[in-house]
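1. Structural data only, the sequence is not supplied:
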């Protein structure tokens, strides 16, 4: 298997496992802590933060462990990589997140596909997605451009875990996983009608994060390597 195929497979598997962690831990939280939304959110956030950090470590040397279309697009623009990368990574990330959500449903004996009915709308939630995504981009690429990519796994995991609580939207910060969450009518789900505005807010956040990185870190201290990340 050549490097391109391995990278595509890495993005698919990593995205699938990330979605399985997010959706699966949400289902488990609902069942373990019925009636306690705060505890459910903590359980979901804790599992996601740990799982994301592990997945970055596992797949960083295979594909850069993006698992997120925004991260891939910022990486391409910031480091002048060929746009053909997006044609490989983005479909793998989206397909992986859908597959992971379906897998999580099946692991908890739920229907394989159940369209989410959870409405997530209003400007506070969309503003939260802008903030969450911009912050994620800033965390990742501040490390990449200062030669500290080895810290991406714990830093990104910690950031996403914290952002579950400091943003009103619980920090999806990832168009691919937003799409995947539509396929599960559970704690972590989002209705299809709510998903498109979320994705729009995430793209705006990605552009804002890119601008902040360019302003704060105009040149890379060490040779740029594929960024390691995503979200929730």
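-> That came through, no problem. No experiment lies behind these values; they were computed from the predicted model shown.

2. For the rest of this, base every contact and every neighbour count on C-alpha atoms.
-> Will do.

3. in the chain, which helix has the most residues?
-> Counting by DSSP state H, the longest helix found in the chain is helix 3-32.

4. Could you identify the helix or strand that succeeds it?
-> Sequence order places helix 37-63 as the next helix or strand after helix 3-32, per DSSP states H and E.

5. then this one, side by side with the first:
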């Protein structure tokens, strides 16, 4: 039985809040313990983020689908698995949840609650990296949902863990995460002025992956059936 919309929205808000609390909090913790070694700080940030994604998808997947990401919600809207109103509400609570999670991390580490990031993340290479990161994330979800649905939590967690290290942007791959991270001037931050280009690249990546994998994963015979219907 599918939970009602209110419960699904609550799940999306809670899940995204926990995600951002971990992303921002582990960045603060990693940087404070790394003694100036950025690689060690990033490694701590990476492991925590990948691990919590698997946990959160296991918890909230049966409730809301565990999107926690407007780019993923856009993909499901394109596939006809969400109505426009539902998708808009998902995105709204994801953004609000992300901001709440960022504030929670600040509070836990006695950081000023209200901050604006000054961390530069810009340029064509970074934007392309966000396109690649989001394309791969959506591809991971669509492929696993089709063939190994039970593997989605682990596949997404592992993909993001890898994405931190193989992309120039450290794989934000999520507009809600990007917005929240623009309001933390800590290890995981991004300047607000840099966020719109990241978000645009993420959305383009999600659309591209949905189109490519919509074709790639089409059931056998569907093209022939469509041709017959057209005739």
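-> Received the coordinates, thanks. Only a predicted model underlies this, so the values are computations on that prediction, with no experimental measurement involved.

6. check the fit of the longest helix of the first structure onto the second structure and give the mean distance.
-> On superposition with the second structure, the mean distance recorded for helix 3-32 of the first structure (mean Cα distance after the TM-score superposition for the first structure) is 0.4 Å.

7. Give the buried residues for that helix.
-> Applying a neighbour-count criterion of 16 or more other Cα atoms under 10 Å, one finds 7-30 buried in helix 3-32 of the first structure.

8. What count of nearby residues applies to residue 150 of the first structure?
-> Close neighbours of residue 150 of the first structure, defined as other Cα atoms under 10 Å, add up to 14.

9. ok, so what distance separates it from residue 56 of the first structure?
-> Between residue 150 of the first structure and residue 56 of the first structure the computed distance is 10 Å (Cα to Cα, to the nearest Å).

10. In space, what's closest to the most centrally placed residue in the second structure - neighbours in sequence excluded?
-> The structure's the second structure has its C-alpha centroid closest to residue 174; by Cα atoms, centre = their mean the separation is 3.7 Å. Taking Cα to Cα, 6 or more residues apart in numbering, and ignoring the residues beside it in sequence, residue 174 of the second structure has residue 69 as its nearest neighbour in space, at 5.3 Å.

11. The one you found: how many residues sit nearby?
-> The tally of other residues near residue 69 of the second structure (other Cα under 10 Å) stands at 22.

12. can you check the one 5 residues further on too?
-> Other residues within reach of residue 74 of the second structure, judged by other Cα under 10 Å, total 23.

13. Do I have it right that it meets residue 205?
-> No. Proximity of residue 74 of the second structure to residue 205 does not meet the contact threshold set by Cα atoms under 8 Å, at 10.8 Å.

14. As a quick check, tell me the outermost residue of the first structure.
-> residue 35 (26.9 Å).

15. Okay, the aligned residue in the first structure for residue 66 of the second structure and residue 55 of the first structure: tell me how far apart.
-> Correspondence of residue 66 of the second structure to the first structure, assessed by TM-score structural alignment: residue 65. Spatial separation of residue 65 of the first structure from residue 55 of the first structure under the definition Cα to Cα is 7 Å.

16. higher neighbour count, those two?
-> More neighbours surround residue 65 than the other of residue 65 of the first structure and residue 55, with 30 against 21 (other Cα under 10 Å).

17. The more buried one: what secondary structure?
-> coil (DSSP: H, G, I helix; E, B strand; the rest coil).

18. okay but it is in contact with residue 59, surely?
-> Yes. Shown here, residue 65 of the first structure and residue 59 form a contact pair, counting by Cα under 8 Å, at 5.1 Å.
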